[in-house]
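Got a predicted structure here, sequence first:
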Amino acid sequence: MFSRNVGGIDRVLRILVGIVLLAMFFLFPDASWRYWTLIGIVPLATGLLSTCPLYSILGLNTCPVKKV
């Protein structure tokens, strides 16, 4: 569907941030800001899929260039 445009450290950081935000959703059930942590689904999904629609729109790519 989309070409890969997220790579390396960018991908790892997205996955970690997504996991931390989603963990906060479950760790703090009475917090008023609890539902804002569900935004962690976005970086987690883009990290796991190695593609970011916003990067595609902006023309960015953090994947390493393949040498021929």
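Received, thanks.

When you work out contacts or count neighbours from here on, use the C-alpha atoms and nothing else.
Noted.

the helices in this structure, which residues?
Using DSSP state H, the helices of the chain run over 9-27, 41-49, 53-58.

got the angle between the first one and helix 41-49?
With axes from the mean of the first three to the mean of the last three C-alpha atoms, to 10 degrees as the criterion, the two stretches helix 9-27 and helix 41-49 enclose an angle of 140 degrees.

related to what we said a few turns ago, can I get the helices of the chain in TSV including mean neighbour count and distance to Lys66?
Conversion of the helices of the chain to TSV gives the following (neighbours: other C-alpha atoms under 10 Å; distance: least, C-alpha to C-alpha, whole Å):
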stretch	mean neighbour count	distance to Lys66
helix 9-27	17	17
helix 41-49	18	19
helix 53-58	11	18
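
Got another one to weigh against that:
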Amino acid sequence: MKMNVGLIDKVLRIIIGAVLTILAAAGIFTPWGWIGIIPLATGVIGWCPAYQILGLNTCPLTRNKEK
């Protein structure tokens, strides 16, 4: 697994995922808020399977190694 999620992307994923998950746990947001676990997990590990399928890469370190 090569990292394909850059720093800004990681931070945004972690923040959005954490907020959605916390709101769902508190009962403020609908059960769909648990979907926040996905961006939270992909932000923490730095790899997104959807990015790999679509051929996207926001990680500049990985991009430079491939050249």
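Here it is on my side, so go on. Computed from a prediction, not measured in an experiment: that's the story for all the values here.

TM-score of the superposed pair?
Once superposed, the chains reach a TM-score of 0.84 (TM-score structural alignment, normalised by the length of the second structure), with 64 aligned residues with a C-alpha RMSD of 1.8 Å.

so which of the helices of the first structure gets nearest Val65 of the first structure?
helix 9-27 (14.6 Å; C-alpha to C-alpha).

picking that back up, of all the helices of the first structure, which one comes closest to Ser3 of the first structure?
Shortest distance between Ser3 of the first structure and those, using C-alpha to C-alpha, is found for helix 53-58: 8.5 Å.

what's the average distance of that closest one to the second structure?
By mean C-alpha distance after the TM-score superposition for the first structure, the fitted helix 53-58 of the first structure averages 0.5 Å away from its aligned residues in the second structure.

residue range for that helix in the second structure?
The aligned range for helix 53-58 of the first structure in the second structure is 49-54, by TM-score structural alignment.

excluding its backbone neighbours, what's nearest Lys10 of the second structure?
Gly43 (4.4 Å; C-alpha to C-alpha, 6 or more residues apart in numbering).

Please verify my assumption that the one you found contacts Ile14.
Yes - between Gly43 of the second structure and Ile14 there is a contact at 5.3 Å, judged by C-alpha atoms under 8 Å.

Format the helices of the first structure as a markdown table; extra columns: distance to Val65 of the first structure.
Formatted as a markdown table, the helices of the first structure follow (distance: least, C-alpha to C-alpha, whole Å):
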| stretch | distance to Val65 of the first structure |
| --- | --- |
| helix 9-27 | 15 |
| helix 41-49 | 18 |
| helix 53-58 | 16 |
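
The ones you listed: which one's closest to Arg34 of the first structure?
Per C-alpha to C-alpha, nearest to Arg34 of the first structure of these: helix 9-27, 5.4 Å.
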